[in-house]
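Chemist: Next come a sequence and a model predicted from it.
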Amino acid sequence: MARTGRRPGQTQTREGILAAARNQFAERGYGGATIRGIAAEAGVNPALVHHFFGSKDQVFVAALNLPVNPAVIVDSILAGPRERIGERIVRLFLGLWQQPETRAPFLALLRSVANSPEVAQQLRTFMETAVLAKVAAALDLPTLRLTAAVSQMMGLAMVRYVLAAEPMASASDDEVAELIAPVIQQYFDA
């Protein structure tokens, strides 16, 4: 009979789950990895994975050390009137890139995606299920419109933060929001 409760002594359970999750995501991709598979590889009960991380999305965020929780992004996008969603998205995006604790990981992630088809596939599947599908369903919006908005924001990130092309790189957040938010808003005004 299996013992219940916490393992005796010093525990490395959380780190073991993260290592197993990285392995599972690498081998099976985001779509193929499961909480049960991660738990089995880590030698723990699936409930323990849920205890430490909550959901598969949150395990993925922790395993790949993503700089932001997708639930926070979805909630921020959906909070407020639809006619201001373009501005909310642009300001959220700019805010995330301004913070040192999220900027460096975002840069590393962009470079990894550009250089690794496996990482790109995992991130794409994750974004499709954890963010895009949820926002599209909540707003009754075709996913093509939403991915078009995302492509605009990725272009902004490349020009402003990776290439540091002037005058976009040194423009104020207000200037950028004034230019870009109306373009993003068009995707939501179906």
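Modeler: Looks like it arrived, so ask away. Being a predicted model, the structure only gives us computed values, none of them experimental.

Chemist: use CA for all of it now, contacts and neighbours both
Modeler: Will do.

Chemist: residue contacts, the residue nearest in space to the middle of the chain?
Modeler: In the chain, the centroid-proximal residue (CA atoms, centre = their mean) is Pro70; its distance is 4.7 Å. Neighbouring residues of Pro70 by CA atoms under 8 Å, 6 or more residues apart in numbering: Asp57, Ala130, Val131.

Chemist: could I get the residues you listed as a markdown table with neighbour count and secondary structure?
Modeler: Shown next, in a markdown table, are those (neighbours: other CA atoms under 10 Å; DSSP: H, G, I helix; E, B strand; the rest coil):
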| residue | neighbour count | secondary structure |
| --- | --- | --- |
| Asp57 | 19 | helix |
| Ala130 | 19 | helix |
| Val131 | 20 | helix |
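
Chemist: one more structure, for comparison:
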Amino acid sequence: MTAPTTRETIVAVAQELFAERGYTATTIKDVADRAGFSPAMVMKVMGSKAELYAAAAPSDLPADESAGSGGAIGLTLVRTIVERRDAGEAERWAMLPFLIHEAPVPESIAAELRERYLRAISERISDTSPDRITSQLVIALLLGLAGTIRTLGLLTPGDLPSEDLIRGYGALVQSVVDGDA
């Protein structure tokens, strides 16, 4: 396995910081300090804070969410979000609205992310319809779940065991995927 490039390191750190703090509160110096480079190096590699943000914005879904594996995809998608919460990992679904609103050009980032997520989910659930309404509904459900458990702090493991949440909400997402909702 090869070591990450300077650019990959900078982008990975920027993703963490933008997710934690948003665009406005994250500085090039913050990224440089955490990545172990000088601010001048970050600027040389990335060009500008806006370009760094564009490179760091969530792209396609991670392999565990976008790769085909058969079975109940609704359960798989929900399990990924809940398990990340339980592990204390960053949640890209919960951060999407914040990343868009904090972006230097929100409309541009929103359009780009909308298309990326629609493409990834429609491929994952085999939604070939021109309007991809089923994919849009699945995305809405996943954004809602992520925002509820991460931003509002509802449905904690103390309130509802994680497996119960995964089963119940996974069934809801699956019913949309299957066209039963």
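Modeler: Ah, there it is. These figures come from a predicted structure and were not determined experimentally.

Chemist: which SSE is Ala169 of structure 1 in?
Modeler: Per DSSP states H and E, Ala169 of structure 1 falls between elements, in no helix or strand.

Chemist: now Val119 of structure 1
Modeler: helix 117-127.

Chemist: Would you mind getting the average deviation of that helix from structure 2?
Modeler: Following superposition, helix 117-127 of structure 1 is found to deviate from structure 2 by 4.0 Å on average (mean CA distance after the TM-score superposition for structure 1).

Chemist: how far does that helix sit from the chain's center?
Modeler: Here the centre of helix 117-127 of structure 1 is set off from its chain's centre by 10 Å, with CA atoms, centre = their mean, to the nearest Å.

Chemist: What is the aligned counterpart of Leu92 of structure 1 in structure 2?
Modeler: By TM-score structural alignment, Leu92 of structure 1 lines up with Thr80 in structure 2.

Chemist: again, but for Val72 of structure 1
Modeler: Using TM-score structural alignment, Val72 of structure 1 sits opposite Pro62 in structure 2.

Chemist: tally of neighbours for its match?
Modeler: 12 (other CA atoms under 10 Å).

Chemist: and if you look at Thr156 of structure 2?
Modeler: 17.

Chemist: Give me the distance from stretch 28-38 of structure 1 to the chain's centre.
Modeler: Centroid separation between stretch 28-38 of structure 1 and its chain, computed with CA atoms, centre = their mean, is 17 Å.

Chemist: which residues sit against that stretch?
Modeler: Applying CA under 8 Å, 6+ apart, the set of residues contacting stretch 28-38 of structure 1 is 17, 20-21, 24-25, 45-46, 49, 56, 60, 118, 121-123, 125-126.

Chemist: With that, I have no additional questions.
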